[in-house]
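K.L.:
what follows is a predicted protein model with its sequence.
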Amino acid sequence: MSNKIKAGIIGGAGYTGGETLRLLLNHPHVEIAFINSRSQSGQPVHSIHTDLLGETELEFTSDITDDVDVVFLCVGHGEAKEQLQQTKFATKVKIIDLSQDHRLAANATIDQRQFIYGLPEINRDYIREANAIANPGCFATAIQLATLPLAANGLLNDVHATGITGSSGAGQKLQQSSHFTWRANNIEAYKTLSHQHLGEITETLTTLQPSLASINFVPWRGDFTRGIYISAYTKTDKSLAELANLYKDYYVEHPFVTVSDKMINLKQVVGTNKCLLHLEKVGDNVVIHAAIDNLLKGASGQAVQNMNLMFGLDETMGLKLKATSF
């Protein structure tokens, strides 16, 4: 690509805005046109994202320009829809929305834009042709990657899943459950069987297996900063060897998903755009464990992966990141 992709970030002071910026600053085919923040306008980016001291002299701005190729909406749920109503971007400007505002089919059309659900492991060909992407949720990404191969082969029965997420999953705004004194040495279940990501999970899986019965999910808040680990199980008469081959075949052309023959852990994925999967068979239950970084494969990393696909780049461009194992 001779000309660099001009990218704008709206909502740049938060966790996903910061992660998106970190990735784009090091992307060989991108230049940052603006990083918007109403609360931090005029301040150096590194005053908020302090790890970027010495990396960039960019400043936050309250301005939003149409003279870009792609805009990342890194704002809160409900705010992305409002932003697109306030700022009428030209149809040539591609939109990647990291909020939940446009993930469900009922909310996928706004003005002349049709938002494509941005899970590359099922929608890669549609993403390549899209001009608007609804980036998946973090728990939704992990659970879907754990179950897509079964749904694609009509093998999902009732699904039961538990998952634990780090404090960064709650966003940057301080709340009781993100205080250090609350999180340290503590865990808690929340939104039992009612998590907001269940809708997008169900929509995706039923496109592959319309007969899907039910998805039951209990999320947990964990005593760590970043990462998601889920365990999902369903009944099947397939052997573990058959299931492992089925998963490996499904993901053979998807560079960020790896099926491990050994048990997986969070440190293998934190700081990367990877999803690791591991299968176990106990009686007639298959258990699928999945681990991702909630801010990367679960948010900003997947958004950049989608950008790469939309602009005809290798989807791994700028995303060959290093985990920290100790």
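P.N.:
Alright, I've got the coordinates. Residues are numbered from 1 along each chain as shown.

K.L.:
contacts, neighbours, all on C-alpha from now
P.N.:
OK.

K.L.:
surely Gly8 forms part of a helix?
P.N.:
No. Using DSSP: H, G, I helix; E, B strand; the rest coil, the assignment for Gly8 is strand, not a helix.

K.L.:
from Lys94, how far off is it?
P.N.:
Using Cα to Cα, to the nearest Å, one obtains 10 Å as the distance from Gly8 to Lys94.

K.L.:
again with Ala170
P.N.:
Look at Ala170 and Lys94: by Cα to Cα, they are 27 Å apart.

K.L.:
so the two - more neighbours on which side?
P.N.:
When Ala170 and Lys94 are compared for neighbours, Lys94 comes out ahead with 22 against 14, by other Cα atoms under 10 Å.

K.L.:
please verify my assumption that the more buried one contacts Asp69.
P.N.:
Yes. The criterion here is Cα atoms under 8 Å, and Lys94 meets it with Asp69 at 6.1 Å.

K.L.:
second structure follows, compare the two:
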Amino acid sequence: MIDAGIVGGGGYTAGELIRLLLHHPEINLDFVYSRSQGGKPVSSIHQDLVGEADFAFADAVNTDVDVIFLCMGHGNSRPFLEENPLPEEVKIVDLSRDFRLKEDDTHGNNRQFIYGLPELNYDSISKTDQVANPGCFATGIQLALLPMADNKKLLEDVNIHAITGSTGAGQKPRSTTHFSWREGNVSIYKAFTHQHLDEIKQSVGQLQGVYNQDINFIPMRGNFTRGIFVSAYTKTDLTEHEAVELYKEYYSDAQFTHVSPEPLHLKQVVNTNKCILHVEKHGDNLLVTSIIDNLLKGASGQAVHNMNLMLGLPEDTGLQLKSSYF
């Protein structure tokens, strides 16, 4: 068995990660560390794990494990690693944005993080000991754009509208996450300035090279709990058939990303590690829709996928999940 630990165990992302690792056939979950919840039963915080997580949050980190997941808030992973240097043989999957960008991807003795989008960096992830897990919006949007970038076909501005569930804002209550505000409500936030734009531009540049056009991103808050629905469009001279074939080819070997001939709806992916895409042409505009579960494919499921690649396990180990369709 492979010993794993989680640092930062109290939030939604950690709760899903605990669930996945408890049921992973190759993993022994050695500890779940939480500074704020140390000593409390895990199932008292993650109440969906009653009967499954019969242990308490650890009040210390055990470095004698094979892999550690960092599930702390953004900006906390780098200080944690500086204050708690881990043995070089311990693999790290960081779910914050601390190491996602090239200018920030090293720490300590030049230990470099690889950007953990398997559909982009499969080979590099398989050879590394440190992965920076992508953001949730960034995952859904990049998967909508990568085939075009890989074929040097992003030649015009890209316009994106994407709506996310309330769990994307984290577990800590805020004025825009509580029930009476969110129910029956939709709103825009961080228009054109969302922090995931830097990741998206970095990945587009990695495949296409120079891309000087704008990526216009309008993020929206939805009145549901889980999932992200992305609508992205750009002008292209590709026919619809050519575009669909381009997407099918790019994702032909992808374990979790699929191209559907039918229009999408969010329940197809909730509670799964899938991304499903749909491609259609309207006049000069190519419209690509993309759906993911923000807590799984956009966070904890992708983290386990990355771990599987790093450890040489079959990609779908522990991730054979059915959508909450009904």
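P.N.:
Structure's in. What do you need? A quick note: this is a predicted structure, and the numbers were derived from the prediction, not measured.

K.L.:
which parts of the stretch 201-326 of structure 1 are strands?
P.N.:
Remark: strands assigned in the stretch 201-326 of structure 1 by DSSP state E, counting those that start in this stretch are 215-221, 228-235, 257-260, 275-282, 285-292.

K.L.:
equivalent analysis for the stretch 51-200 of structure 1, please.
P.N.:
Using DSSP E, counting those that start in this stretch, the strands of the stretch 51-200 of structure 1 run over 70-73, 94-97, 109-110, 113-114, 116-117, 132-134, 159-165, 188-189.

K.L.:
now do the top helix by length along structure 1 and strand 275-282, the angle between them.
P.N.:
Longest helix in structure 1, counting residues (DSSP state H): helix 138-152. With axes from the mean of the first three to the mean of the last three Cα atoms, to 10 degrees applied, the angle from helix 138-152 of structure 1 to strand 275-282 works out at 60 degrees.

K.L.:
now do the contacts for the residue nearest to Asn273 of structure 2 when sequence neighbours are not counted.
P.N.:
Distance criterion Cα to Cα, 6 or more residues apart in numbering; nearest residue to Asn273 of structure 2, sequence neighbours excluded, is Lys297 at 4.3 Å. Contact partners of Lys297 of structure 2, counting by Cα atoms under 8 Å, 6 or more residues apart in numbering, are 136, 139, 272-275.

K.L.:
of all the residues you listed, which comes closest to His282 of structure 2?
P.N.:
Cys275 (22.7 Å; Cα to Cα).

K.L.:
run a quick neighbour tally on the counterpart of that closest one in structure 1.
P.N.:
Mapped onto structure 1 by TM-score structural alignment, Cys275 of structure 2 lines up with Cys275. Using other Cα under 10 Å, Cys275 of structure 1 has 26 neighbouring residues.

K.L.:
please tell me how far Cys275 of structure 1 sits from Pro120 of structure 1.
P.N.:
12 Å.

K.L.:
and what of Asn273 of structure 1?
P.N.:
In terms of Cα to Cα, Asn273 of structure 1 sits 12 Å off from Pro120 of structure 1.

K.L.:
those two: which is more packed in?
P.N.:
Using other Cα under 10 Å, the more surrounded residue of Asn273 of structure 1 and Pro120 is Asn273, with 28 against 20.

K.L.:
ok, the more buried one touching Val304?
P.N.:
No. In this structure Asn273 of structure 1 lies outside contact range of Val304 using Cα under 8 Å: 9.8 Å.

K.L.:
between these two, what contacts are shared?
P.N.:
Leu319.

K.L.:
show me where the stretch 51-200 of structure 1 has helices.
P.N.:
Using DSSP state H, counting those that start in this stretch, the helices assigned to the stretch 51-200 of structure 1 run over residues 79-86, 120-129, 138-152, 180-183, 198-208.

K.L.:
wait, which of these is closest to Asp223 of structure 1?
P.N.:
Ranking those by proximity to Asp223 of structure 1 (Cα to Cα) places helix 180-183 first, at 5.3 Å.

K.L.:
residues in contact with that closest one?
P.N.:
The contact list for helix 180-183 of structure 1, computed with Cα under 8 Å, 6+ apart, reads 167, 176-177, 222-224.
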